[in-house]
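Attaching a predicted model along with its sequence, questions to come.
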Amino acid sequence: MTAWSKIMSLIQDYQQIILLLHEKPDGDCLGSALALGLYLQGEGFQPLIYHPEKINREFSFLPGQDLIKYYTKQVLPEKPVIAVDCAAENRLLYTLPQNVPIINIDHHQSNTFFGDYNLVEPEAAAAGEIIFRLLQNAQKSISAEIATCLYVAVATDTGYFRHSSTTAETFFIAGKLLNYGAAVDLIREHLFEKRPFKELKIIKIALDKLQFAQEKRIVWTALSYEDLAANGLLNIDTEKIISLLRSVAGVQVALVFKELEPRKIKVSLRGKQGYDVNLLAQHFNGGGHAQAAGCSLEGNLKESVNLVIKKTADLLEKL
């Protein structure tokens, strides 16, 4: 039985299917969920992508936006759930329903296998790769709209094919998606030629607060709630910042600390070959991939930074 056949066997008796995103969904998470939702819609289901937070408008150009529903109740209704690109149940922002199928589709090494059916492939460069292979085994062909969503999923999670997770399979899938009609001109326009001014503003603040350790093998910046709130930057993504820091010659580990609320801190971690930041993230109850991971902390920003940087240095010394 193929993975697609298994999923169909679990949801075939239901009309509405809930698709879940992780907190602060990125291009892979959102693109993969939209692609799967559009395909399920074409199969006669009523997919609902639930999320309790405002979603980054960076990806508002993607097809299928009408599938996204702002759902604020903590407990989900008794309908099958497909979690996409979510490593652990605590990243879903909801309490999962009982007595219905829970399907977990993900590519993180740290996945906790919380589903009744777990399609977890850590070797995949993106959740979009898994969704692509899944739909390849389905009956209908992939539409141009679905291809556009999946291309964004794969491209963004591989750093536009720059990360070490990129494989020959990744390029093969990207080529197939182009053949299916992925709108690369539209993608380029929105992701590279329509950047918000606030993104430059947050980069400036981040660079002003740049610090190094371990002979510049570690670089980090810490963005306080006060600075972010004062400049209207709380909802601005920091992916460009972490990529910029990681690109510095000699740096092995880059970190961005973002205080989303007073004493609630999101930490983004990026490493180069030879340093597994997933191990560092797991030490603080987070997770991810070898070269890209994250965690959340509660406490004083300065103290939290010192704690994580010390642990980063300790692990770096063991290499």
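That came through fine.

only C-alpha atoms for contact and neighbour calcs from this point on.
Fine.

Please, which helix or strand holds the residue lying farthest from the centre of the chain?
Farthest-out residue of the chain from its mean C-alpha position, per C-alpha atoms, centre = their mean: residue 215, at 30.8 Å. Residue 215 belongs to no helix or strand when assigned by DSSP states H and E.

From residue 250, how far off is it?
Residue 215 sits 9 Å away from residue 250, going by C-alpha to C-alpha, to the nearest Å.

which residues of the chain fall in helices?
Counting by DSSP state H, the chain has helices at residues 3-11, 27-42, 127-136, 144-157, 168-179, 184-192, 197-208, 225-230, 239-246, 277-283, 301-317.

Would you mark the buried spots in the second one?
So the one you mean is helix 27-42. 27-41 (16 or more other C-alpha atoms under 10 Å).

from the chain's centre, how far out does that helix sit?
Centroid separation between helix 27-42 and its chain, computed with C-alpha atoms, centre = their mean, to the nearest Å, is 14 Å.

let's bring in a second model and compare:
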Amino acid sequence: MQIQYEVLEPYGERVLPIEPLLAAHTIVLSTHVNPDGDGLGAGLALMRGLRALGKEVRMYLDAPIPERYKYLDYDGDVMEADAMAADFIRDADLYVALDTNDMDRTGRPYVMRGDAPVCAIDHHLGDVPDHVIMICDTDSSSTGELVYRILVQAGVTITPEIGEPIYASMVYDTVSFRFLRNRSETLRLAARLLDLGVDATRLQEKIYMNKPVDMPRLLARAFKRAEFAYDNRIAWTILDASDLADLSVDNDDLREVVSMLISLRGVEAAFVLKQAGDKQYKVSIRSKEHLNIFSIAKRRGGGGHAHAAGATVDGDVGPIIEDVLGEIAELLS
């Protein structure tokens, strides 16, 4: 169910439905499979904040935490949902999914849960079952920014240990504050966190200056296939399974491909098709400020934002490209 909120004070704090978080004692946190900087940063901040309130909180993933994010989890608190975790997950008072409103996308932790209430914390709109408590604020730059508001409302003192993953979450989802939706609140919060002692230089280096040595080969293969249409206003490329088989890259590295395409002069929309299986492709779409491409992803069962969205699509690559290209062209006309 979608929860409406009211403005609490000029900075933009919201009255959010956090009662389930306050009422629970044992809490399981998770995020979507192939976790990213937003979901993990938000989860770590929420875990540390709720622990400060005396709650027993653990974060479980469908798979081990990606190597690139271990600098945020310096205590090794984020764990894989394996047999040793089964009892805690099953018996917890509350199950919380971060940075997704599709519970199934959290994988094994959701399957292993018991009868506890389920809560989704996300800054994307989505359709959720009636039994899911949805804490959503689409004005937030990231799930991490939303978690900050939750913790402040809960009376948690924001320490550098809590502020660091929130800042990392914001940096990740705004692409280093390039996409702010013309809101000053995000930058104000970033300034607050720096004043607390968050080391922005260190985090920027960890997020953006830590690319794998295979990155140039990935970009070369992607751009060799890049195509343009409608007077170069649309750009796209394909990465099939053979392109990735011999490269040590992950989903965050693949994000760089579509980000570079949309950064080209004159390009107003860009998309990348990455093969995910036999006749199955993950479509990542980006657009510039005036073009809302969210509906293209949503019609295919995906989600995201007005200018950054994606979906997993079944079918042959040719028709998928034609369909996506056609819908973008309609938006441009």
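Structure received. All values reported here derive from a predicted model rather than from experimental measurement.

that older thread, which stretch among the helices of the first structure comes nearest residue 63 of the first structure?
helix 144-157 (5.8 Å; C-alpha to C-alpha).

What is the neighbour count of residue 155 of the first structure?
21 (other C-alpha atoms under 10 Å).

can you check residue 310 of the first structure too?
13.

Now check the second structure for the residue matching it.
Mapped onto the second structure by TM-score structural alignment, residue 310 of the first structure lines up with residue 326.

One more: residue 35 of the first structure?
Matched across to the second structure, residue 35 of the first structure falls on residue 45, judged by TM-score structural alignment.

ok, the closest residue to that match other than its chain neighbours to residue 227 of the second structure distance?
Nearest non-adjacent residue to residue 45 of the second structure, counting by C-alpha to C-alpha, 6 or more residues apart in numbering: residue 162, 4.8 Å away. Using C-alpha to C-alpha, residue 162 of the second structure is found at 43 Å from residue 227 of the second structure.

more crowded one of those two?
Neighbour totals were compared for residue 162 of the second structure and residue 227, and residue 162 leads with 23 against 13 (other C-alpha under 10 Å).

what do we get in the first structure for that one?
By TM-score structural alignment, residue 162 of the second structure lines up with residue 146.

Which residue in the second structure aligns with residue 19 of the first structure?
So, by TM-score structural alignment, residue 19 of the first structure is matched to residue 29.

quick revisit: gap between the alignment partner in the second structure of the residue farthest from the centre of the first structure and residue 333 of the second structure?
Mapped onto the second structure by TM-score structural alignment, residue 215 of the first structure lines up with residue 231. Note on residue 231 of the second structure: its distance to residue 333 of the second structure, by C-alpha to C-alpha, is 12 Å.

circling back to that earlier point, okay if I get the helices of the first structure as CSV plus distance to residue 117 of the first structure?
What follows is the helices of the first structure, written out as CSV (distance: least, C-alpha to C-alpha, whole Å):
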stretch, distance to residue 117 of the first structure
helix 3-11, 8
helix 27-42, 16
helix 127-136, 14
helix 144-157, 22
helix 168-179, 24
helix 184-192, 33
helix 197-208, 39
helix 225-230, 39
helix 239-246, 31
helix 277-283, 24
helix 301-317, 35
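
And those: which comes nearest residue 108 of the first structure?
helix 127-136 (8.7 Å).

if we look at the closest one, which residues are touching it?
3-4, 28-29, 31-32, 35-36, 84-85, 105-107, 121, 124, 141-142, 150-151, 153-154, 170, 173 (C-alpha atoms under 8 Å, 6 or more residues apart in numbering).

same thing but at 6 Å, please
Contacts to helix 127-136 of the first structure, defined as C-alpha atoms under 6 Å, 6 or more residues apart in numbering, come from residues 4, 32, 85, 106-107, 150, 153-154.

How far off centre is it?
That offset, for helix 127-136 of the first structure, works out to 16 Å (C-alpha atoms, centre = their mean).

which bit of the second structure covers it?
Using TM-score structural alignment, helix 127-136 of the first structure corresponds to residues 143-152 of the second structure.

Mind listing what's buried along that stretch?
So for stretch 143-152 of the second structure, counting by 16+ other C-alpha under 10 Å, buried means 143-151.

Over which residues of the second structure does stretch 259-275 of the first structure lie when aligned?
Going by TM-score structural alignment, stretch 259-275 of the first structure sits over residues 275-291 in the second structure.
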